[in-house]
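K.L.:
just need the structure, nothing else, for what follows:
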Amino acid sequence: MERLGTGIGWRPEIADAVERMPGVDWVEVVAENICPDHLPASLRRLRERGVTVVPHGVSLGLGGAERPDPHRLAALAERAGALGSPLVTEHIAFVRAGGPPTASARLEAGHLLPVPRTRDALDVLCENVRIAQDALPVPLAVENIAALFSWPDEEMTEGQFLYELADRTGVRLLIDVANLHTNHVNRGEDPAEALAGLPLEAIAYVHVAGGYERDGVWHDSHAHPVPRPVLDILTGLASRVAPPGVLLERDENFPEPAELEGELDAIRAALRAGRHAATGARAEGAGAGAAAPSGRAQAPAGASGSGPARQRLGLAQAALLSALVAGTPAPEGFDRVRLRVQARALAAKRAGIVAKVAPELPVILGEGYRTLFLAYALGRPLTGGYRRDALDFAGLLLSDGLPEDPRARRELREWWLERSGPAPRSRRPAVRLARATRRVLSRRRPERSGK
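P.N.:
Coordinates of the predicted model:
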């Protein structure tokens, strides 16, 4: 496996800072956020300097009941080729459910959701991973995700699930130590036990990220500093194996470059502490431990992800996702309190994305935007994408006589009419709103430091 070194997640908001950071050996980019024909200039410059760029997918849904979408696989392959990447990565998660296999409406989560650690889910995941491997021009690595809730009646630990996945498919693993901490707080899972059960030789690289705790629930925000417990898990991992690469993820609330550089230094220090703690027992442990096979292993006889396993998994995932985004009753065995927390987290993330694709809405609605959107989103699934979501949200507010301020309601009506018809009514309302948006955002900009 190629040695990557220490890296950071490339985001447009910190692109200039990343280019200037000392000691950045490689970067990771969200695959869906770039166009292969029009790579950002910053990424082109990094590649010209010899910095490795790895595309990280978020929408494939390898843990879903359906086989991977060929178009999404082709898009991921195209990005790997355009970036000259040595590998691509995705998640062990499902992001959509329903549709023809379950004779129900297709639902989108807009987020990564955990798969049950069951034989059915493992069989489906293994088959989906093999399909993806056959479609991609470079090796695939898959990431363990964070979860706010647990599936009932799980049959394996995370370590057992990942070990068997790597053993049966030869896939590499992207281990997120922040997600191990999340699962420790939210699911009572011991990170040391999870590390002990992993096929360490299958690790392609490691993610490190921050989050926050609220009411006993850890939220993997990627918007806060990396906490000490996460660095300690990284040290524990480094005492067992030398990971080929380690990467800092930050998606929001970007601090000053010096703070990001400080977090990279803390990651390097955690790795050094792990290497220092390692003794001759590492070699003995590695020999006795689990190593992923170098080639693709065949599935055990009778283990196939097709047919009944897919149907059972599909029905279970559709019922769960419907409870999270459509307000239907929680399936039996789930912690209803945790599902409510997850549902609100999904709605809040949706509100943030809509605010980015339709920035005029928070300007028009002011501080009430978030409250109004959460009331709209809880129980109303995402359909037709986020721009359609913004229009539906505005249309519902107007039909309810909201917002109460006549001026804001008039501006919202103009915005909605401008975008909801087959052709724009007039350029003037849009121009006025664009100017108003720029004025408000320019007043807010100095306040964006910190959280």
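
K.L.:
when you work out contacts or count neighbours from here on, use the C-alpha atoms and nothing else.
P.N.:
Fine.

K.L.:
the residue nearest to Ile14 when sequence neighbours are not counted in helix, strand or coil?
P.N.:
Nearest residue to Ile14, sequence neighbours excluded (CA to CA, 6 or more residues apart in numbering): Phe254, at 7.5 Å. With DSSP: H, G, I helix; E, B strand; the rest coil as the basis, Phe254 sits in coil.

K.L.:
second input sequence below; structure requested for side-by-side comparison:
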Amino acid sequence: MARLGTGIGWRPEIADVVERMPGIDWVEAVAENLCPGHLPDSLLRLRERGVTVVPHGVSLGLGGAERPDAGRLAALAERVEALGSPLVTEHIAFVRAGGPLTASPLLEAGHLLPVPRTRDALDVLCENVRVAQDALPVPLAVENIAALVSWPDEEMTEGQFLYELADRTGVRLLIDVANLHTNHVNRGEDPAEALAELPLEAIAYVHVAGGFERDGVWHDSHAHPVPRPVLDILTDLASRVMPPGVLLERDENFPEGDELAGEVEAIRGAMEKGRAAGTARAAEQRRAAATARAADGAVGPRAARDGSGAGDAVRQRLGLAQAALLSALVAGTPVPEGFDRVRLGVQARALAGKRADVVARVAPELPVVLGAGYRPAFLAYAQQRPMTGGYRRDALDFVEHLMRNGRPRDADVRHELREWWLERSGPQPRSARPGARWARATRRVLLRR
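P.N.:
Purely as a prediction, here's the structure:
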């Protein structure tokens, strides 16, 4: 695996800062936000300087019951080739559920949701990873995610689940130490135990990010400074193995460049601290291994598991379980048996809030037109209408929902919303259609009379 060094997540809002930041060896960009034929000038300049760019996917849903969509895989491969990347990454998560496999409506989460750590889910995930590996031109690495909820009746720890996944598929791992901290607070999982169970040699690189705690729940926000516990987990990891790369993620509330650079330096410091501790750890481990061999004899190689794929019945069982969970989160259906109702309520509110925030970013005119009424109106809509077609479709459906219900009451605001919706609801903007320029000119003449 290529040595990456120290990096930072590239985002348009901090593109200039990233370009000027010293000591940045590589960057990571959200794959779905890139158009291969029109890459941002900032990324092109970074590539010309020899800075590696890694595309980071968020929409494949490798942990879902369905096999990976061929179109999404082709789009991801196209971005890899456009960037000349040495690898590509995705998540161990499901992002949609329902559809033909379960004879139920297809629902989109708009978020990365946890996969149950069961044999069924592992079989499906392994087969999906193999499908993705075959379709991508470079090695794939998959990331552990943060979770607010736990599946009932899980059969493996996170470390065991990741070990078997890497063992059966040869996939690389992207370890997010901030997510290990999140799962420690929210699910009581020990980060040190997870690290001890991981196949460290499979690590491609490491994510580091910030978050915040509210009412005993840790939210992996990527919008706050990296806290000390996350840096401590990074130090522990670096004492066990020196990963090929480490990267700071920041998605919102971007600080000044000096503060970002300070966080990168703190990450380097945590890595160096771990490297120093690793020398002592390695010597201790060699002594312990020698003692164990003398007492018990050498341990043979680990037996490989059956690599057979997941059958349709296994996929359907997983699909039904995931659809029931997602429907409870976004459509208000009953909470599936075994789940924590309070925690699912927290997750449902977080999903609705994220949905409102993302729609506001992809359609920034709506908060301007609706003012302070935007957020309560959108959250009320979200309680009735699960997302089924992505955030841009969601924005159009939201405005259509308002218009059908005669909202808001202000006629001028309703007119603005109608014009906005008409401009964007067709196959091409009204302003770009034949005759639109003549119609606008005629309207201006009439208004002057």
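
K.L.:
quick one on the thing from earlier: give me the neighbour count for the residue nearest to Ile14 of structure 1.
P.N.:
20 (other CA atoms under 10 Å).

K.L.:
where along the stretch 101-250 of structure 1 do the strands fall?
P.N.:
For the stretch 101-250 of structure 1, the strands defined by DSSP state E, counting those that start in this stretch occupy 104-113, 140-143, 172-176, 203-208, 212-214, 217-219, 245-248.

K.L.:
what ranges do the helices span in the stretch 251-400 of structure 1?
P.N.:
With helices called from DSSP state H, counting those that start in this stretch, the stretch 251-400 of structure 1 shows them at 257-277, 280-288, 308-325, 336-357, 360-365, 369-377, 385-399.

K.L.:
ok, which of those helices comes nearest Leu62 of structure 1?
P.N.:
Closest to Leu62 of structure 1 of the helices of the stretch 251-400 of structure 1, according to CA to CA: helix 308-325, at 12.3 Å.

K.L.:
what's that closest one packed up against?
P.N.:
Applying 3 or more CA pairs under 8 Å, 6 or more residues apart in numbering; DSSP states H and E, one finds that helix 308-325 of structure 1 contacts strand 94-99, strand 104-113, helix 119-135, helix 336-357.

K.L.:
need the ones you listed in TSV (columns: distance to Arg444 of structure 1 and mean neighbour count).
P.N.:
Below are these laid out as TSV (distance: least, CA to CA, whole Å; neighbours: other CA atoms under 10 Å):
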stretch	distance to Arg444 of structure 1	mean neighbour count
strand 94-99	33	23
strand 104-113	27	18
helix 119-135	44	21
helix 336-357	15	18
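
K.L.:
quick one, which of those gets closest to Ala266 of structure 1.
P.N.:
Nearest of these (CA to CA): strand 104-113, 27.6 Å.

K.L.:
how close does Glu332 of structure 1 sit to Glu155 of structure 1?
P.N.:
With the distance defined as CA to CA, to the nearest Å, Glu332 of structure 1 ends up 17 Å from Glu155 of structure 1.

K.L.:
revised request: answer the last question for Leu396 of structure 1.
P.N.:
Taking CA to CA, one finds Leu396 of structure 1 at 44 Å from Glu155 of structure 1.

K.L.:
give me the nearest residue to Ala15 of structure 1, chain neighbours excluded.
P.N.:
Nearest residue to Ala15 of structure 1, sequence neighbours excluded (CA to CA, 6+ apart): Ser42, at 6.3 Å.

K.L.:
what helix or strand is the one you found on?
P.N.:
Per DSSP states H and E: Ser42 of structure 1 is located in helix 41-48.

K.L.:
please apply the same query to Glu28 of structure 2.
P.N.:
Using DSSP H and E, Glu28 of structure 2 falls in strand 26-30.

K.L.:
so that strand versus helix 41-48, what angle?
P.N.:
Strand 26-30 of structure 2 and helix 41-48 meet at an angle of 140 degrees, taking axes from the mean of the first three to the mean of the last three CA atoms, to 10 degrees as the criterion.

K.L.:
buried sites along strand 26-30 of structure 2?
P.N.:
Trp26, Val27, Glu28, Ala29, Val30 (16 or more other CA atoms under 10 Å).

K.L.:
correct me, but the third one touches Trp10?
P.N.:
Yes. Look at Glu28 of structure 2 against Trp10 with CA atoms under 8 Å: they come within range, at 5.7 Å.

K.L.:
could you give the number of residues near the residue lying closest to Arg130 of structure 2 once chain neighbours are set aside?
P.N.:
Distances taken as CA to CA, 6+ apart place Thr169 nearest to Arg130 of structure 2, at 6.5 Å, with adjacent residues excluded. Thr169 of structure 2 is flanked by 16 other residues according to other CA under 10 Å.

K.L.:
and for the one 10 residues further on?
P.N.:
When counting by other CA under 10 Å, one arrives at 25 neighbours for Asn179 of structure 2.

K.L.:
corresponding residue for Pro191 of structure 1 in structure 2?
P.N.:
Alignment note (TM-score structural alignment): Pro191 of structure 1 maps to Pro191 of structure 2.

K.L.:
which residues touch the residue lying closest to Ala436 of structure 2 once chain neighbours are set aside?
P.N.:
Leaving aside its chain neighbours, Ala436 of structure 2 sits nearest to Arg430 (6.6 Å; criterion: CA to CA, 6+ apart). Counting by CA atoms under 8 Å, 6 or more residues apart in numbering, Arg430 of structure 2 makes contact with Leu422, Glu423, Arg424, Ala436.
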